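Asks: below is the structure, and that's it, no one-letter string:
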């Protein structure tokens, strides 16, 4: 039994332009920015104090459902960071064929740009205060733990602005495709 692969011919105006090299690199760097803090949280969920004093660790309540929350948070943050790749990959321009009902359809520019831009703004607002991490006392942490945690979370400050730059690149590139 032989199967034939269906080929779709598209008009020249429908063929997406390639994203700039800097945008591709940036989109691949973003998940690496979230990895250090995520691994640290997983270490905490595994029962390690991770720079907290014994009393500080116990006060955080990382046991039972707290462990599930910390693991879920780490996975969700990394998954959100990986979504940035959709702004530079074909699946961010056309829904993959294997997805029921929507497979093969073009992704509307607004459907990608609006959530990505809103996410960039939200992440910038959320993580920018971490630049001042060392100016605020963190009760329940050792001095070394405070330093390490600050260094592990500091890369997240760049997440919002970099996502904003990749989103702008996606918007400009996709807008230029319109006839």
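Replies: Alright, I've got the coordinates. Just so you know, these numbers come straight off a predicted model, no measurement behind them.

Asks: all contacts plus neighbour counts: C-alpha atoms, from now on.
Replies: Will do.

Asks: show me where the protein has its strands.
Replies: Assignment of strands within the chain using DSSP state E yields no ranges at all.

Asks: residues in contact with the longest helix that it contains: which ones?
Replies: When the chain is parsed with DSSP state H, its longest helix is helix 21-45. Helix 21-45 is contacted from outside by 50, 62-63, 67-68, 70-71, 74-75, 77-78, 81-82, 84-85, 87-88, 149, 152-153, 155-156, 158-159, 162-163, 165-166, 169, using CA atoms under 8 Å, 6 or more residues apart in numbering.

Asks: what about versus this one:
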């Protein structure tokens, strides 16, 4: 049986939503890494190492940011782990977690809305691969649409729990 440890006063739905966030970002990151590795997912391969490094780092940073959502349901979201220099063992102020999380969710929402609009408004290159390549791209990127609402839900649960206690 799968067990997900969290603080005892965290609603189960919030724990599930927090654990879902890194999973919804994973397909797009794996797609980007596959492109850099030379898997024929695009009509043309990544040409220079700088572009490849950027794409891989984008995937790593996105996944790390997604993993931070777990802090909203785990003890390290309320007390800084002791191994962190200078601030280890101190309490996390609710605003220090809520404000960046909500700003991140707002930024993700704007990015998703812009990407959707740009695709249908004919801005940029659009999808230019084969039908299979385009289908794989869409299947890998559609889960990202769940990131902002999941993050908002978990953040509001964290805020409610931390500000009423």
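Replies: Nice, I can see it. What you see is a predicted model, and the numbers here were worked out from it, not measured in a lab.

Asks: quick one: TM-score?
Replies: Overlay of the two chains. TM-score (TM-score structural alignment, normalised by the length of the second structure): 0.86; 156 aligned residues with a CA RMSD of 2.0 Å.

Asks: among the contacts of helix 21-45 of the first structure, which ones are in helices?
Replies: 67-68, 70-71, 74-75, 77-78, 81-82, 149, 152-153, 159, 162-163, 165-166, 169.

Asks: drop anything exposed from those.
Replies: The neighbour-count criterion (16 or more other CA atoms under 10 Å) marks 67, 70-71, 74-75, 78, 81-82, 149, 152-153, 159, 162-163, 165-166, 169 among those as buried.

Asks: report the central residue of the second structure.
Replies: Centroid-nearest residue in the second structure: residue 66, 3.4 Å away (criterion: CA atoms, centre = their mean).

Asks: which residue packs closest to whatever residue of the first structure lines up with it, ignoring adjacent ones?
Replies: Per TM-score structural alignment, the equivalent position to residue 66 of the second structure in the first structure is residue 81. Spatial nearest neighbour of residue 81 of the first structure, chain neighbours left out: residue 31 (4.9 Å); criterion: CA to CA, 6 or more residues apart in numbering.

Asks: once you drop chain neighbours, what's closest to whichever residue in the first structure pairs up with residue 157 of the second structure?
Replies: Residue 157 of the second structure maps onto residue 169 in the first structure, with residues paired by TM-score structural alignment. With CA to CA, 6+ apart as the criterion, residue 169 of the first structure has its nearest non-adjacent residue at 7.0 Å, and that residue is residue 23.

Asks: can you give me the neighbour number for the one you found?
Replies: 21 (other CA atoms under 10 Å).

Asks: that one matches what in the second structure?
Replies: So, by TM-score structural alignment, residue 23 of the first structure is matched to residue 14.

Asks: can you check residue 124 of the first structure too?
Replies: Per TM-score structural alignment, residue 124 of the first structure is aligned with residue 109.

Asks: right, and its match touches residue 146 too?
Replies: No: taking CA atoms under 8 Å as the definition, residue 109 of the second structure is not a contact partner of residue 146, at 9.8 Å.

Asks: the match of residue 66 of the second structure: what's it in contact with?
Replies: Taking CA under 8 Å, 6+ apart as the test, what residue 81 of the first structure contacts is 30, 31, 34.

Asks: that one and residue 28 of the first structure: what is the separation?
Replies: Using CA to CA, to the nearest Å, residue 81 of the first structure is found at 9 Å from residue 28 of the first structure.

Asks: check residue 21 of the first structure too.
Replies: Between residue 21 of the first structure and residue 28 of the first structure the distance, using CA to CA, works out to 11 Å.
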